[in-house]
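>>> What follows is a protein structure lacking sequence information:
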């Protein structure tokens, strides 16, 4: 199993949790001559479906094999909280199955994203569906709220919106990198209908995605610098800070930090651009030398582009 010190920590944890749990809480009628605080070892063994000898060895920090199934049984018998259950698995040196993605980010995370103004920021779920964004991000990519929910996905936007090719610097390199990052981050989850719908649809619609997906390349979801040309603000360069939300499994926060002073000075303009496009006002002309998306690309979708994670 684990090393001696870790086995001792596991033994101490089990003993402490056993002594904390009363017989009545565990559904056991206490006898009149009971002196042991909490549960007895044989009671925990019985509730967990293991032998008394094996459980005794576990509390004695013996070097024995512990399966995931037995750890689940011990966690139920000792009525461990989710945090205690994760601690039990960690002490036993057994990988804990990944928690299922949560239902959404919650209002507190959205307020955090809003508070990051004027820096663009957004939230992605386990399948890279966009589930939250602030006004600066809307100024950067267009308002995702105008898209159909199934199209509000980072990979989908990158591979199906023609405007991305005009806006992203080195679209091919960045898009291929995103495919490797998604494969490493999302992983295939049997029975996940959204995952299958997304990857299956992209394989049908995009030859590039199909080719790169079948290559099975893996890329780190680490620090990323992205460059693109905004139709109204011009050239922008961002470093992306990525944070996982512990209280919302599967949700990640991406904050765009300006990589140079020129980008930093343009941040307020993103919010202004979002406001103008939202109320239908005429868009301001692009900076001199900044490429604009074609009319065909503008007609293909409401977004102005995407920098990606």
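Here it is on my side, so go on. The structure presented is a predicted model; accordingly, all values stated were derived computationally and were not measured.
>>> Going by C-alpha atoms from here, please, whenever you check contacts or count neighbours.
Will do.
>>> how far away is residue 134 from residue 276?
15 Å (Cα to Cα, to the nearest Å).
>>> Looking at these two, which has the bigger crowd around it?
Per other Cα atoms under 10 Å, whichever of residue 134 and residue 276 has more neighbours is residue 134, with 23 against 15.
>>> Excluding sequence neighbours, find me the nearest residue to that one.
residue 114 (5.1 Å; Cα to Cα, 6 or more residues apart in numbering).
>>> can you list contacts of the host helix or strand of that neighbour?
According to DSSP states H and E, residue 114 maps onto helix 106-115. Outside helix 106-115, the residues that touch it by Cα atoms under 8 Å, 6 or more residues apart in numbering are 121-123, 132-135, 248, 253.
>>> That helix: which residues count as buried?
109-110, 113-114 (16 or more other Cα atoms under 10 Å).
>>> next SSE after it?
Following helix 106-115 in sequence order, the next helix or strand is strand 121-124 (DSSP H and E).
>>> For whichever helix or strand comes after that following strand, name the packing helices and strands.
Toward the C-terminus, strand 121-124 is succeeded by strand 130-133 as the next helix or strand (DSSP H and E). Under the contact criterion of 3 or more Cα pairs under 8 Å, 6 or more residues apart in numbering; DSSP states H and E, strand 130-133 touches helix 106-115, strand 121-124.
>>> Could you confirm residue 11 falls within a strand?
No: under DSSP: H, G, I helix; E, B strand; the rest coil, residue 11 falls outside any strand and is assigned helix.
>>> let's bring in a second model and compare:
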């Protein structure tokens, strides 16, 4: 699957680059963006070598050459890290821990009245507090195999209607999932989510091909509550050091606390 990921990522991002940025004409082009030979020229590599790279073939490649290609394709820092992890593997892969320490559950409960939950790297939800249950989603009502943030975003129509700016939120969630996928050495846990969503959601099938990559970190999300009121939250993702691959996701209502 990784070879196909390399191919899809490079071809998608090559198509996004405006040829005029590098002084190339846009006339008589069969496809959008840069041609393969133009990327090769700008990155100082041979056309055949770049073609093999884009095809996902097993070839020798240096970090310097890959970084030159990244600059030509105007990749962000996160996108470049993603490409390097696809090619070279991750030097510090995230494991998917199974056990959740009691003290972590106690901390999540103590964050009341603010929503908080624990999520694995593949976005499976393993624990949540009462505020998350009442204000975000009641995970206990969902089938165990669907207790996953990405599946919630694409498969739960009720939740989808409650997310202001759903498409942007869905693309961001998916791009963070993709970044976590390449950073983990537990590919099966991610690929089972991907396979399920490819089969069940046409929107996911479309967005999966966008090849967006980002990190979750912090951000904002506006959710419509059960009474139809919009509440904007600032969310923060915190890595749990003693449980690799797990994060606490904490939602703070906008305007709460000091700045």
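Yep, it's here. Fair warning: this is a prediction, and the values are worked out from it, not measured in the lab.
>>> Quick TM-score on the pair, please.
Superposed pair, TM-score by TM-score structural alignment, normalised by the length of structure 2: 0.60. Supporting alignment: 168 aligned residues with a Cα RMSD of 2.0 Å.
>>> Residue 169 of structure 2: neighbouring residues, count only.
17.
>>> brain fart, residue 171 of structure 2
Quick note: residue 171 of structure 2 (other Cα under 10 Å) scores 21 neighbours.
>>> Please list all residues in contact with the corresponding residue of structure 2 for residue 120 of structure 1.
In structure 2, residue 120 of structure 1 lines up with residue 115, judged by TM-score structural alignment. Residue 115 of structure 2 makes contact with 128-133, 135-136, 250-252, according to Cα under 8 Å, 6+ apart.
>>> ok so, going back, of the helices and strands packed on strand 130-133 of structure 1, which is nearest residue 151 of structure 1?
The closest of these to residue 151 of structure 1 is strand 121-124. By Cα to Cα, the value is 13.2 Å.
>>> what's the average distance of the closest one to structure 2?
After superposition onto structure 2, strand 121-124 of structure 1 sits on average 0.4 Å from its aligned residues (mean Cα distance after the TM-score superposition for structure 1).
>>> Mind listing residues that contact that strand?
Against strand 121-124 of structure 1 from outside (Cα under 8 Å, 6+ apart): 105, 113-114, 130-134, 136-137, 251-256.
>>> Which residue is the nearest non-sequential neighbour of residue 243 of structure 1?
In space, and not counting its chain neighbours, residue 243 of structure 1 is closest to residue 253: 5.1 Å by Cα to Cα, 6+ apart.
>>> how about the one you found, what's its partner in structure 2?
Counting by TM-score structural alignment, residue 253 of structure 1 lines up with residue 248 in structure 2.
>>> Likewise for residue 222 of structure 1?
Under the alignment by TM-score structural alignment, residue 222 of structure 1 pairs with residue 217 in structure 2.
>>> Spit out the contact partners of the residue nearest to the match of residue 120 of structure 1 when sequence neighbours are not counted.
Setting aside the residues directly before and after it, residue 115 of structure 2 is nearest to residue 132 in space (Cα to Cα, 6+ apart), at 4.1 Å. Taking Cα under 8 Å, 6+ apart, we find residue 132 of structure 2 in contact with 114-117, 138.
>>> Mind doing that once more with 7 Å?
Contacts for residue 132 of structure 2 (Cα atoms under 7 Å, 6 or more residues apart in numbering) come out as 115-117.
>>> rewinding a little: and the two most separated of the contacts of helix 106-115 of structure 1?
135 and 248 (22.2 Å).
>>> Please identify which of these two sits among more neighbours.
Using other Cα under 10 Å as the criterion, residue 135 of structure 1 and residue 248 rank with residue 135 on top: 24 against 18.
>>> From residue 213 of structure 2, how far out is the most centrally placed residue in structure 2?
Geometric centre of structure 2, nearest residue: residue 176, 2.0 Å, by Cα atoms, centre = their mean. Taking Cα to Cα as the measure, residue 176 of structure 2 falls 6 Å from residue 213 of structure 2.
>>> Residue 250 of structure 2 now?
From residue 250 of structure 2 to residue 213 of structure 2 the distance is 22 Å (Cα to Cα).
>>> With residue 143 of structure 2 instead?
Per Cα to Cα, residue 143 of structure 2 is found 28 Å from residue 213 of structure 2.
>>> Likewise for residue 67 of structure 2?
Residue 67 of structure 2 is 17 Å from residue 213 of structure 2, by Cα to Cα.
>>> Which one's more surrounded, the two?
A direct count of neighbours by other Cα under 10 Å for residue 67 of structure 2 and residue 213 places residue 213 higher, at 26 against 17.
>>> is it true that the more buried one touches residue 79?
Yes: contact between residue 213 of structure 2 and residue 79 holds when scored by Cα atoms under 7 Å: they sit 5.7 Å apart.
>>> circling back: closest to residue 192 of structure 2 among the contacts of residue 115 of structure 2?
For the contacts of residue 115 of structure 2, the minimum distance to residue 192 of structure 2 (Cα to Cα) is 22.6 Å, reached by residue 128.
>>> Now which residue in structure 2 aligns to residue 75 of structure 1?
By TM-score structural alignment, residue 75 of structure 1 lines up with nothing in structure 2.
>>> Which helix or which strand is home to residue 75 of structure 1?
helix 68-77.
>>> Ok, residue 231 of structure 2 next?
Residue-wise, residue 231 of structure 2 maps onto strand 230-239 under DSSP H and E.
>>> count of neighbours near the aligned partner of residue 168 of structure 2 in structure 1?
Alignment note (TM-score structural alignment): residue 168 of structure 2 maps to residue 173 of structure 1. Neighbour count of residue 173 of structure 1, defined by other Cα under 10 Å: 10.
>>> Could you do residue 91 of structure 1 as well?
19.
>>> Please name the residues that touch it.
6, 9-10.
>>> Next, the mean deviation of the helix ranked longest in structure 2 compared to structure 1.
Secondary structure of structure 2 read by DSSP state H shows that its longest helix is helix 166-183. Following superposition, helix 166-183 of structure 2 is found to deviate from structure 1 by 1.4 Å on average (mean Cα distance after the TM-score superposition for structure 1).
>>> Please identify the buried residues of that helix?
The neighbour-count check on helix 166-183 of structure 2 (16+ other Cα under 10 Å) flags 166, 169-183 as buried.
>>> with the residues you listed in mind, which one is nearest to residue 8 of structure 2?
The nearest one, if we look at the buried residues of helix 166-183 of structure 2 relative to residue 8 of structure 2 and count by Cα to Cα, is residue 178, at 12.7 Å.
>>> Name the nearest residue to that closest one, sequence neighbours excluded.
Leaving aside its chain neighbours, residue 178 of structure 2 sits nearest to residue 213 (6.1 Å; criterion: Cα to Cα, 6+ apart).
>>> Tell me how far the one you found lies from residue 6 of structure 2.
In terms of Cα to Cα, residue 213 of structure 2 sits 13 Å off from residue 6 of structure 2.
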